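Provided below are the primary sequence and the corresponding predicted coordinates.
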Amino acid sequence: MTEKANILDEQAISRAVTRIAHEIIEKNKGIDECILVGIKTRGAVLAERLAEKIEQIEGKPIRTGELDITLYRDDLRLKHDDQEPLVHQVDIQHDVTEMKVILVDDVLYTGRTVRAAMDAVIDLGRPAAIQLAVLVDRGHRELPIRPDFVGKNIPTSSEERVVVNVIEEDGTDSVAIHTK
């Protein structure tokens, strides 16, 4: 894979996180009934950043949690339509019943990871709502899933790959499109 275009740098990612934090607060009329749930690995990092930003704005912390989902089709770089994402670990220490759960992920592509995350949340209780915040929406949905909060829409071809790097995991903040 070679880098085709660098889409977001550190400042652009920071601005996107700030904007999404404000949008979450506005849409939910505060954070009292909200839980941010990050999808590992980079979604969890972004959820923590959102939580810090929301606490700065609101003056109080927002509840958080994490889901670890393995998506075999991405892990193996093969396309097997019968393989689905598997939830490996759920770390949500709060009751989700009647709460607004905001799933956070780095890239929204087919929607299968989000569907698996929604199933995991619903297994814990009946939330009042499940919302979705993503840093990048690249299109190509296979399921009827759309984000409520988007950092950047990046139209891509199915042959391209969106690569998100975060300082906490990769030593740098960036979003780039890579091609084969």
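Cool, got the structure.

Please make it C-alpha for all contacts and neighbour counts, starting now.
OK.

any idea how far stretch 19-38 is from the chain center?
In terms of Cα atoms, centre = their mean, to the nearest Å, the centre of stretch 19-38 is found 14 Å from the chain centre.

Next one for the comparison:
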Amino acid sequence: MGTLGLEAGDVKRTLGRMAHEVLENNKGPDNLVVVGVLNSGFPVAKRLAFVMTQIEGTTIPCGSLDIRSFRDDRADGDEAQDQSEIPFAVTGKRVILVDEVLQTGRTVRAAMDALMRHGRPERIQLAVLIDRGGRELPIEANYVGRKLEVADDEYVQVLLGVEDEVRVTKGEAGCSS
């Protein structure tokens, strides 16, 4: 089943710390929006926006970003319909771009390209729950929940739901990028 990287209490405390860091570094919630990368980053983004909303007492807008058409590993002619749901303007906003795991940096590169299609943010800041290392592109997160030492043949799985947890398993159950 894999090694437990973080359990429910750890995830809650980590997201709480990240929320406080984002709010402190941005001097509060004004002009701040959260956008999560579909599919795995969006649940983390929703949770982060919710925690910031609880802290500040004002709603932090949250949307989802479909990056499939911007990935550098998609097949030629593999054009997917944009499934992004961003119910607010990003132009002039401070966007907190959220993904669950940062590894190569390729997902984040695609996400920034996709986000620019929706407008021109004042600033983009990256928040990730897990940084597992292994960068192929010069991309670093502004906000990191936890850094995990993970072997190349291991996969990091973030599960947010009734029981929040982060698991590290052997093999390619998916792609942490």
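Looks like it came in fine. The structure presented is a predicted model; accordingly, all values stated were derived computationally and were not measured.

Read off where stretch 56-63 of structure 2 ends up in structure 1.
Aligning stretch 56-63 of structure 2 against structure 1 (TM-score structural alignment) gives residues 58-65.

Check stretch 134-143 of structure 2 too.
Residue span in structure 1 matched to stretch 134-143 of structure 2, by TM-score structural alignment: 140-149.

That stretch spans what distance, first to last residue?
End-to-end span of stretch 140-149 of structure 1 (Cα to Cα, to the nearest Å): 17 Å.

Mind listing residues that contact that stretch?
Residues outside stretch 140-149 of structure 1 that contact it (Cα atoms under 8 Å, 6 or more residues apart in numbering): 20, 23-24, 108-112, 114-115, 131-134, 137, 158.

Selection in PyMOL covering whichever of these are buried, please.
Filtering those down to the buried ones (16 or more other Cα atoms under 10 Å) takes a single PyMOL command:
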select buried, resi 20+23+24+108+109+110+111+112+114+115+131+132+133+134+137
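
quick one, what contacts the residue positioned nearest the centre of structure 1?
Central residue of structure 1 (Cα atoms, centre = their mean): residue 105, 1.1 Å from the mean position. Listed by Cα under 8 Å, 6+ apart, the contact set of residue 105 of structure 1 reads 38, 39, 40, 42, 43, 44, 46, 47, 132, 133, 134, 135.

Inside helices: which ones of the residues you listed?
42, 43, 44, 46, 47 (DSSP state H).

What ranges does structure 2 have for its helices?
Taking DSSP H, the helices of structure 2 run over residues 8-25, 41-56, 106-116.

Now do the second one: distance to the chain's middle.
Meaning helix 41-56 of structure 2. The mean C-alpha position of helix 41-56 of structure 2 is separated from the chain mean by 11 Å, Cα atoms, centre = their mean.

Tell me which other helices or strands it touches.
Secondary-structure packing of helix 41-56 of structure 2 (3 or more Cα pairs under 8 Å, 6 or more residues apart in numbering; DSSP states H and E): helix 8-25, strand 32-37, strand 62-65, strand 94-102.
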